[in-house]
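Colleague: Make a model of this:
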Amino acid sequence: MSRAPEPFTADDYQARMDRAARTAADAGLAGLLVAPGPDLVWLTGYQPPAATERLTALVLVPGQDPVLVVPALEAPDAARSAGAPALTLRDWTDGNDPYAATASLLGTSGRFGISDNAWALHLLRIQSTLPDTSYVSLTEALPMLRAVKDAAELERLAAAGAAADATYEEIKKVPFAGRREIDLAGDLADLLRRFGHSQVDFTVVGSGPNGANPHHEAGERVIERGDMVVLDFGGLMHGYGSDTSRTVHVGEPGVAEQRVHDIVREAQEAGVRAVRPGVACQEVDRVARAVIADAGYGDFFIHRTGHGIGVTTHEPPYMIEGEEQPLVPGMCFSVEPGIYLPGRFGVRIEDIVTVTGDGGRRLNDTAREMAIVH
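Modeller: Prediction:
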C-alpha cells in the first residue's frame, strides 16, 4: 500500500479559486456559482453532507474574495475544511432567505457559470431574484478547469493507478469458471479497498456475450470455460480516480478471440503513441479507431476512445471526434478502445495516460496481452 500523500493546503485551494476566477473572466463570465459536488471539493476541500437540501454555494467573482454561502448548522464543518482560511463564510439560518444572500454577492446582471450538478430549484430561485442574470454550465463554459493536473494531483493519480494494477494482478489468481459475475465483481471491490481505495465506483465483469455490452452490470451469469471476460474497475484513492480495463480468457482462446484481442491491443498502443502536447484530443480517437476500422471491425467500436480523470472518474477532456482541444502537459485521461461483437464477446483494454512534455506516460503498467485465467 502506498504512503498517504501530503494533504492539500489552504494555499493550494486559494490558488485554484484564483485561477478559476481568472479563467471565468477570460471566458467573459461575471463569475462562478459552485454547488456541492466535485468542483466544490476541488476548489475548497469542503464536501457538505450528501443528503442536504439546503443551499450551499461558492461564489467566485473576479476581483472579490471568494465567499461560501452555507447553512448555519453546517458552517462548523465548512470552517474546518482545508480551504477555509481562503474563504469568507456567509451562513444562513432556517427561516431566512439564502437566495437573497447569494444574489447580493453577484450584482444585478451578468452571465455566470454554474456547476453542472446544481439543483434546478436553487438556480431558479436565484434567477428569479436576479432576473437580469443568466447561467451556463461549468462544463460548457470552462471544460478544462480541472483538466491540467499539478504534481501533487499526478502523484495521487499514479498511486490510484498502481492500486488498480495490483488489483488486476490479484484477480487473475482467483477462480473464474463456475462463479457468477457478481462474485468476481465483489472480489474486485474488495481488492481495490485492500490496496487503498476509499471508494469503489464500478466493477464491470462482462463474461461471454455479456462482454459485448461495454457498461454491463455484473449479474448472475455463471462464467464458463471458454469465455472471454471484460474487466473494468476503478474508484477513488486519496480523492483521485483509477480506471483500468483488461480482457482475460478462461482457458485457451480461439483463433478469432485472439485476433480481436490483438487488434484492440494494437489500437490501444496506437492511441497512446499519439499522445503529445499540441495534438487535438480527437486525434487520439482517430488513430485508435483507424486501427480497428482497417481490420474490418469499425462498426463494433461503439464509444469514444477516452475520458478525463481526476477527482471524478469521468470528466473533460474527452478523446472523441469533434474535440479540438489540444493536449497540454498534465492532462490525464483514459485510452480505451474496444470491439464488441453482439451475442459473442467483447474486448476492451484501458490505461490512464498523462501528457508529458514530449509525449504521454501510462499510469497503468500491467501486461496488455491476453491473460489466461482458470
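Colleague: Only C-alpha atoms from now on, for both contacts and neighbour counts.
Modeller: OK.
Colleague: Identify all contacting residues around the longest helix along the chain.
Modeller: The single longest helix within the chain, with elements called by DSSP state H, is helix 151-171. Outside helix 151-171, the residues within contact range by CA atoms under 8 Å, 6 or more residues apart in numbering are 1-2, 5, 187-188, 191-192, 195-197, 233-234, 236-244, 310, 330, 352, 363-366.
Colleague: for stretch 10-17, same thing?
Modeller: 42-45, 60, 66, 82-86.
Colleague: From the chain's centroid, how far away is it?
Modeller: In terms of CA atoms, centre = their mean, to the nearest Å, the centre of stretch 10-17 is found 21 Å from the chain centre.
Colleague: Buried residues, that stretch. List them.
Modeller: Going by neighbour count (16 or more other CA atoms under 10 Å), the buried part of stretch 10-17 is 10, 12-14, 16-17.
Colleague: Can you get me the start-to-end distance on stretch 328-343?
Modeller: Stretch 328-343 has an end-to-end distance of 40 Å (criterion: CA to CA, to the nearest Å).
Colleague: Using neighbour counts, pick out the buried residues of it.
Modeller: So stretch 328-343, judged by 16+ other CA under 10 Å, has buried residues 328-341.
Colleague: Go through these and name the one nearest G271.
Modeller: Distance to G271, by CA to CA, is smallest for V335 among these, at 6.5 Å.
Colleague: The closest one touches A274, doesn't it?
Modeller: No. Taking contacts as CA atoms under 8 Å, V335 lies outside contact range of A274: 10.4 Å.
Colleague: Which neighbours do those two have in common?
Modeller: In contact with both V335 and A274: no residue, using CA under 8 Å, 6+ apart.
Colleague: ok, the residue most central in space within the chain - contacts?
Modeller: Closest residue to the average C-alpha location of the chain: T313 at 2.1 Å, with CA atoms, centre = their mean. Going by CA under 8 Å, 6+ apart, T313 touches 234-236, 240-243.
Colleague: Another sequence for comparison is provided below:
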Amino acid sequence: MSDHRSLSEPAPFTADDFAERLRRAAHAAQDAGLDGILVTPGPDLLYLTGYAPVAITERITMLVIPVDAEPAMIVPRLERPDAEAAAGASILRITDWTDGSDPYTESATLMAGTGRYAVSDSAWAMHLLGLQDRLPKSSYVSMTTALPMLRAIKDDDEIERLAAAGAAADQVYEEIVTVRFAGRSETDVGADLADLLRQFGHSQVDFTVVGSGPNGANPHHEIGPRIIEDGDMVVLDFGGLKHGYGSDTTRTVHVGEPTAEEREVHDVVRHAQQAGFEAVRPGVECQEIDRVSRAVITEAGYGDYFIHRVGHGIGLTTHEPPYMVEGETQILHPGMCFSIEPGIYLPGRFGVRIEDIVTVVPDGGRRLNQTSHEMRIVH
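Modeller: Prediction:
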C-alpha cells in the first residue's frame, strides 16, 4: 500500500480562538445558573486551551472558568512549562503546586466557596472529593448534564478538519474494497484498515470493526480470528483522528453474490439512512432523526433488530453530544456534526449498518462522507 498522507495541514488554532471559546463557555455557564466550570485533562481542556497533558495522572490539573472573573489554571509545577507552551496559555493566569503540598486547598483559592460548578465528565473522583472536602458548601454537576452543547456547534475551522477526516475515511473505504476478504481473518482486514487510516493522514486509530457473517449481528464487534468466507456479509466501521478531529464511517460489503434477503435488508438500511439525512435541518429535535430512520426499519418489519440509537456527535472525540436518540429534545443548529447510522442485526446470521457523518447547514444537512451506499461486492 502506498503512502497517501495529505501534505496540507490546517492552520493551528490561535490564542484568539481559545479566548473566544472561554468567553462562550463562561456565558453558557451563567445562562445555566452556574458559578463556573471546572475543566480537567481531556477533550474539554484541549478545546478550551489547546493544552493536552502528556499523561492524565493522580496529580490535579484544573482549569477554572468563573462567570464573573478571568479564567485560571492550576497545574503541577513539573508540568508548568508544558502548560505555558499551549496555544491558549497566554490568556490564562497559571498557578502551580508542588508535590508534598495540598493541591486541593490551592485549587480552592480559584473558586467561590459556595459556588455551583459544572465539572468535566472525565474528572477523577479523588479530585472532586478533595475539592468538596475543602469547600463543603460548593456543589457540582457533570458537564454533559449542565452544558451538553459546549463543544457541539463547530466553527468553520473545525468543520474543515472534520471534512478532511471524513474524506480520508472515504479514501480508506475505496482502498479496502480492493483487497482480498475471503480466506483471511477479520484481524487481517482490520489491520489493513488501521494501516490505511494512518496512510491517509490519521494520527490516531480509534476503532476498526470488521463484523463478518454472524459477527456482524453484534454492533460493537471489532475484530477477531474468524476467517471470512464466501457468502459473508461484512460490516466495516472504522475511524480515528486526523488534524485532531474525528472520522467515523460504516459500510456493509458482501463477499461474492448476496441472497435476495441480504439485498432486501441492505436496501432497508440504506433507505433508513437516507430518510434520517433528509430530516436534518435547523430547528428539528435530535430525537426526530432517530424516529425517522427507525420508522423505515420498523415499517419493513425489522424494528426489533435495530437495537441502538441512530447517531452520536463527533468532534475532538468520535463520540460526544449531541445524540440522535429518542428523548433527546435538543434542537439542531447549524454547525452541529453527528453520525446517522441505522442498522439491522439478525442474531446468528448477519448485520447491516450504513453510517455517514453529517453537519447541519442553514438549509438542511451536508454529508461529510461521500462513498456510495450501494452494496459493494468484494472477493
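Colleague: Can you calculate the TM-score here?
Modeller: For this chain pair, the superposition-based TM-score is 0.99 by TM-score structural alignment, normalised by the length of structure 1; 374 aligned residues with a CA RMSD of 0.6 Å.
Colleague: Can you give me the buried ones in the longest helix of structure 1?
Modeller: 153-154, 156-168, 171.
Colleague: what's the average distance of it to structure 2?
Modeller: Superposed on structure 2, helix 151-171 of structure 1 shows a mean distance of 0.2 Å to its aligned residues (mean CA distance after the TM-score superposition for structure 1).
Colleague: so that helix corresponds to what in structure 2?
Modeller: Mapped onto structure 2 using TM-score structural alignment, helix 151-171 of structure 1 spans residues 156-176.
Colleague: again, but for stretch 7-22 of structure 1
Modeller: The alignment of stretch 7-22 of structure 1 onto structure 2 (TM-score structural alignment) spans residues 12-27.
Colleague: Tell me how far the matching stretch lies from the chain's centre.
Modeller: Once both centres are worked out by CA atoms, centre = their mean, stretch 12-27 of structure 2 turns out to sit 20 Å from its chain's centre.
Colleague: what about the aligned partner of H221 of structure 2 in structure 1, how many residues close to it?
Modeller: Under the alignment (TM-score structural alignment), H221 of structure 2 pairs with H216 of structure 1. Summarising burial for H216 of structure 1: neighbours were counted as other CA atoms under 10 Å, giving 16.
Colleague: which SS state does H216 of structure 1 fall under?
Modeller: Three-state assignment for H216 of structure 1 (DSSP: H, G, I helix; E, B strand; the rest coil): coil.
Colleague: How about the contacts made by it?
Modeller: By CA under 8 Å, 6+ apart, the neighbours of H216 of structure 1 are 204-206, 210.
Colleague: I'd like those laid out as CSV, including distance to A295 of structure 1, neighbour count and secondary structure.
Modeller: Below are the contacts of H216 of structure 1 laid out as CSV (distance: CA to CA, whole Å; neighbours: other CA atoms under 10 Å; DSSP: H, G, I helix; E, B strand; the rest coil):
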residue, distance to A295 of structure 1, neighbour count, secondary structure
V204, 26, 25, strand
V205, 26, 30, strand
G206, 23, 31, strand
N210, 23, 27, helix
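Colleague: hang on, the earlier thing: list the ones among the contacts of T313 of structure 1 that fall in helices.
Modeller: Short answer: the contacts of T313 of structure 1 have none in helices (DSSP H).
Colleague: Going by distance to Q127 of structure 1, which of these wins?
Modeller: Nearest to Q127 of structure 1 among the contacts of T313 of structure 1, counting by CA to CA, is Y240 at 33.4 Å.
Colleague: For that closest one, give me its contacts.
Modeller: By CA under 8 Å, 6+ apart, the contact list for Y240 of structure 1 reads 153, 156-157, 160, 309-313.
Colleague: can you map out the strands along the stretch 1-150 of structure 2?
Modeller: 36-39, 62-66, 72-76, 93-97, 116-119, 139-142 (DSSP state E, counting those that start in this stretch).
Colleague: Any buried residues in the fourth one, and which?
Modeller: Along strand 93-97 of structure 2, these residues count as buried under the neighbour rule (16+ other CA under 10 Å): 94, 96-97.
Colleague: what's the mean gap between that strand and the aligned bit of structure 1?
Modeller: Mean deviation for strand 93-97 of structure 2: 0.7 Å (mean CA distance after the TM-score superposition for structure 1).
Colleague: what does that strand correspond to over in structure 1?
Modeller: Strand 93-97 of structure 2 maps onto residues 88-92 of structure 1, going by TM-score structural alignment.
Colleague: And for the last one?
Modeller: Counting by TM-score structural alignment, strand 139-142 of structure 2 pairs with residues 134-137 of structure 1.
Colleague: quick one, what contacts the nearest residue in space to S139 of structure 2 that is not next to it in sequence?
Modeller: Nearest in space to S139 of structure 2, with sequence neighbours left out and distances taken as CA to CA, 6 or more residues apart in numbering, is R116 at 4.7 Å. For R116 of structure 2, the contact set (CA under 8 Å, 6+ apart) comprises 34-36, 138-141.
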